[in-house]
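Asks: I would like to see how this sequence folds:
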Amino acid sequence: MEHQQRPCLSLGPVYYLWDGPKWRDFYFRIADEAPVAHVVIGETVCSKREHFIEPHVADVVERLEAAGKQVVFSSLAMVTLERESQRVRALVRDSTHPVEVNDLAALGLIKGKPHSIGPLVNVYNAATARLLAGRGAVNICLPPELPMRSVREIASSMPDVSFEVFAFGRMPLAISARCAHARSKGLVKDNCQFICGEEPDGLPLRTLDRQSFLVLNGVQTMSHSCVALVGELDDLGAAGIARIRLSPQDCDMVAVAKLYQSVMEGRLGSEEAIDRLQAIYPAAPFSNGFYHQKEGAAWIAKGRTAGLGL
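Replies: Prediction:
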């Protein structure tokens, strides 16, 4: 049975290191102009970056909530130090807002309290989703590497849980205790000098034959391509997906959100939307391969999905 309710848009956390004023002004504009219902904020990738945004968090939350957005706080993707453990404990214990869990450390602490699951947690099947829902998860953002067949199966098996799909942005692929970004600049993690801030959209990597491959973002590895599930929005809505997640890139994310909203409302065709999206974010090729059971970096044009088992 197809679900008739249209999904809403959500905005994931900024994965990159942006300076405090840029981070603040980004969210101020999201609050004032972007048609998103849910906004996840907070440092997810590297705890050393937290002091850049801390002075602005209260103002950002106030502005977003005044605009009617639901604010969710993100937990760290990897906890390796005692001070990081203390920060996660404090977040779970003291936050007056919902928390999005991005690793098993926070998951163990938050058991029994309503929370969200972020795309960095590997939810690959319905059994895992049921386990997480039984522990208090009320919204689960599925990992971007899942094909539509799996998305549909998971969502249909649990109609009372809100599911979210990663539909725009470079894919978060891996996280490490070491910082390859700093190492590439001749530095080490403990004295990184916040060099990752020099690439507000990530540091591109190339193979030996100069082919674009991946992107470094501090301790995080991301895809070179940018997921763009514009032509798939109708299918996601029909499958019962409640939220469509946009992951912030260093571009006009208000324009991205308005474009996705126009497609979901039927005011703009997906092919024209892709053309406009390329103008908004020309920094990376678009991909939707995982969704169509192909390699993740592939681009499957709409109308070419016959025989893919979708």
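Asks: make it CA atoms for all contacts and neighbour counts henceforth
Replies: Noted.
Asks: what about the spatially closest residue to residue 84 that is not a sequence neighbour, how many residues nearby?
Replies: For residue 84, ignoring the flanking residues on the chain, the nearest one in space by CA to CA, 6 or more residues apart in numbering is residue 47 at 6.8 Å. By the measure other CA atoms under 10 Å, the count of residues near residue 47 is 19.
Asks: can you name the element that comes right after the helix or strand hosting residue 156?
Replies: When elements are assigned from DSSP states H and E, residue 156 belongs to helix 148-157. Where DSSP H and E defines the elements, the next helix or strand beyond helix 148-157 is strand 162-175.
Asks: and the helix or strand that that following strand is followed by, which residues are buried?
Replies: Next helix or strand after strand 162-175 toward the C-terminus (DSSP H and E): helix 180-184. Going by neighbour count (16 or more other CA atoms under 10 Å), the buried part of helix 180-184 is 180-182.
Asks: quick one: name whatever helix or strand follows helix 180-184.
Replies: Taking DSSP H and E, what comes next after helix 180-184 is strand 203-206.
Asks: between strand 162-175 and the helix holding residue 156, find me the angle.
Replies: 140 degrees (axes from the mean of the first three to the mean of the last three CA atoms, to 10 degrees).
Asks: got the buried residues for helix 148-157?
Replies: 148, 150-152, 154-156.
Asks: show me what that helix is packed up against.
Replies: Packed against helix 148-157 by the contact rule (3 or more CA pairs under 8 Å, 6 or more residues apart in numbering; DSSP states H and E) you find helix 126-134.
Asks: residue 273 contacts residue 259, correct?
Replies: Yes - contact status for residue 273 versus residue 259: in contact at 6.6 Å, counting by CA atoms under 8 Å.
Asks: so which of these two has more stuff around it?
Replies: More crowded of residue 273 and residue 259, by other CA under 10 Å: residue 259, with 23 against 18.
Asks: with adjacent residues omitted, what lies nearest to residue 264?
Replies: Closest to residue 264 by CA to CA, 6+ apart is residue 233, at 6.6 Å.
Asks: now do the same contact list for residue 68.
Replies: By CA atoms under 8 Å, 6 or more residues apart in numbering, the contact set of residue 68 is residue 37.
Asks: the structure of the following sequence is requested for comparison with the preceding one:
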Amino acid sequence: MKLSLGPLLYYWPKQNVEDFYQQALNSEADVIYLGETVCSKRRELKTRDWISLAKELNNQGKEIVLSSMALLEAPSEVKVLKQLCENGELSVEANDVGAIQLLSELKVPFVCGPAINCYNASVLKIFVNKGMQRWVMPVELSRDWLAKIVSDCEDSGFRSQFEIEVFAHGFMPLAYSARCFTARSENKAKDDCELCCIKYPQGRPTTTQEDQQVFILNGIQTQSGYCYNLINDLPSMQGLVNVVRLSPSDTQAFTILKQYRDALSVGIDPVKLATKECNGFWHQIAGLQTQG
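Replies: Below is the predicted model:
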């Protein structure tokens, strides 16, 4: 199995982003995704900057993929999407069905991102016919669900035509909204948010009255409050999964990539997950729970 570094979901200063991806080149990641997937107002790096950075990283021993926005709300955002799709060199992770249609028309190979609601072999067959080369399973699906989809794809004779990638570590994107929850948490309107996301480089945690961290606010994106961690579940991915994704929240991601590489190459004893880690979805139980 290969390891991937998912797109940076948070809003960081431009220099921090560029430094991060230079480090990523020397990391254990086989595949590196980059691009703004959450909010078009985040312009520390403009579209041309993301494309330029991606092309700079390309051909240096890693597969580089440009990731698109998950929620398009304005013509200007569609224009940005077209720029990504027409980059002329790199494949694209489509996080919106409109992106899939555009990429298909341009005959650009693409990755179907986890933000797209794709839950069965019939939809996967449609996407494969449009040029999909890899499917990133939605985060809420279980191993059993994946095994059923793989079996259905094999029965239909097209399983070998695409790779399967699983989100295995990080704070899971659970929902997107036209509203900006980070701005609202500061009593700001979305249109006058003052780009307050940049003050929360790992998102803004929210807790219950019992002080349980249930969600993380990240602009229009709501993430899990617990960090998903499937390191103990790697053996159960054999035969099903081609790529294991780690979603970065800081440079600690490179240490975690090394831990996953060790687990894949030499094997490790099962580790005890930390208090605020979980693996529930993979085991078809409540997402914030742990099993094993």
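Asks: for the two chains, what TM-score is obtained?
Replies: Once superposed, chain against chain, the TM-score is 0.91 (TM-score structural alignment, normalised by the length of the second structure); 284 aligned residues with a CA RMSD of 1.9 Å.
Asks: which position in the second structure aligns with the residue nearest to residue 84 of the first structure?
Replies: Under the alignment (TM-score structural alignment), residue 47 of the first structure maps onto residue 40 of the second structure.
Asks: assumed that match was part of a strand.
Replies: No - using DSSP: H, G, I helix; E, B strand; the rest coil, the secondary structure at residue 40 of the second structure is coil, not a strand.
Asks: look up how far residue 116 of the second structure lies from it.
Replies: Per CA to CA, to the nearest Å, residue 40 of the second structure is found 18 Å from residue 116 of the second structure.
Asks: please pull up the equivalent of residue 78 of the second structure in the first structure.
Replies: Match for residue 78 of the second structure (TM-score structural alignment): residue 85.
Asks: excluding its backbone neighbours, what's nearest its match?
Replies: Per CA to CA, 6+ apart, closest to residue 85 of the first structure is residue 79, 6.2 Å.
Asks: what do you get for residue 83 of the second structure?
Replies: Closest to residue 83 of the second structure by CA to CA, 6+ apart is residue 47, at 7.6 Å.
Asks: the one you found contacts residue 80, doesn't it?
Replies: Yes - shown here, residue 47 of the second structure and residue 80 form a contact pair, counting by CA under 8 Å, at 6.7 Å.
Asks: now the strands for the second structure?
Replies: Taking DSSP state E, the strands of the second structure run over residues 2-5, 31-34, 63-67, 91-94, 110-112, 132-136, 163-176, 204-207, 213-218, 221-229, 243-246, 277-278.
Asks: now tabulate those strands in JSON lines and tack on mean neighbour count and distance to residue 126 of the second structure.
Replies: Converted to JSON lines, those look like this (neighbours: other CA atoms under 10 Å; distance: least, CA to CA, whole Å):
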{"stretch": "strand 2-5", "mean neighbour count": "22", "distance to residue 126 of the second structure": "25"}
{"stretch": "strand 31-34", "mean neighbour count": "22", "distance to residue 126 of the second structure": "24"}
{"stretch": "strand 63-67", "mean neighbour count": "24", "distance to residue 126 of the second structure": "21"}
{"stretch": "strand 91-94", "mean neighbour count": "28", "distance to residue 126 of the second structure": "14"}
{"stretch": "strand 110-112", "mean neighbour count": "28", "distance to residue 126 of the second structure": "12"}
{"stretch": "strand 132-136", "mean neighbour count": "23", "distance to residue 126 of the second structure": "9"}
{"stretch": "strand 163-176", "mean neighbour count": "21", "distance to residue 126 of the second structure": "15"}
{"stretch": "strand 204-207", "mean neighbour count": "16", "distance to residue 126 of the second structure": "37"}
{"stretch": "strand 213-218", "mean neighbour count": "21", "distance to residue 126 of the second structure": "32"}
{"stretch": "strand 221-229", "mean neighbour count": "24", "distance to residue 126 of the second structure": "27"}
{"stretch": "strand 243-246", "mean neighbour count": "24", "distance to residue 126 of the second structure": "21"}
{"stretch": "strand 277-278", "mean neighbour count": "23", "distance to residue 126 of the second structure": "33"}
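Asks: and these: which comes nearest residue 268 of the second structure?
Replies: Closest to residue 268 of the second structure of those is strand 221-229 (CA to CA; 14.6 Å).
Asks: how big is the offset of that closest one relative to the first structure?
Replies: With mean CA distance after the TM-score superposition for the first structure, strand 221-229 of the second structure departs from the first structure by a mean of 0.6 Å once superposed.
Asks: contacts for that strand?
Replies: Here strand 221-229 of the second structure makes contact (CA under 8 Å, 6+ apart) with 38, 168-177, 180-181, 205-206, 213-217, 273, 276-279, 288.
Asks: could you do stretch 247-261 of the second structure as well?
Replies: For stretch 247-261 of the second structure, the surrounding residues in contact (CA under 8 Å, 6+ apart) are 3, 5-10, 20, 24, 27-29, 167, 169-171, 201-202, 231, 246.
Asks: what sits against the alignment partner in the second structure of residue 19 of the first structure?
Replies: Correspondence of residue 19 of the first structure to the second structure, assessed by TM-score structural alignment: residue 13. Neighbouring residues of residue 13 of the second structure by CA under 8 Å, 6+ apart: 44, 198.
Asks: try 10 Å
Replies: 42-45, 198, 201 (CA atoms under 10 Å, 6 or more residues apart in numbering).
Asks: now swap in residue 30 of the second structure and tell me
Replies: By CA under 10 Å, 6+ apart, the residues touching residue 30 of the second structure are 1-5, 24, 61-64, 243-244.
Asks: of those residues, which is the nearest to residue 101 of the second structure?
Replies: Closest to residue 101 of the second structure, out of all of these and judged by CA to CA, is residue 64, at 21.1 Å.
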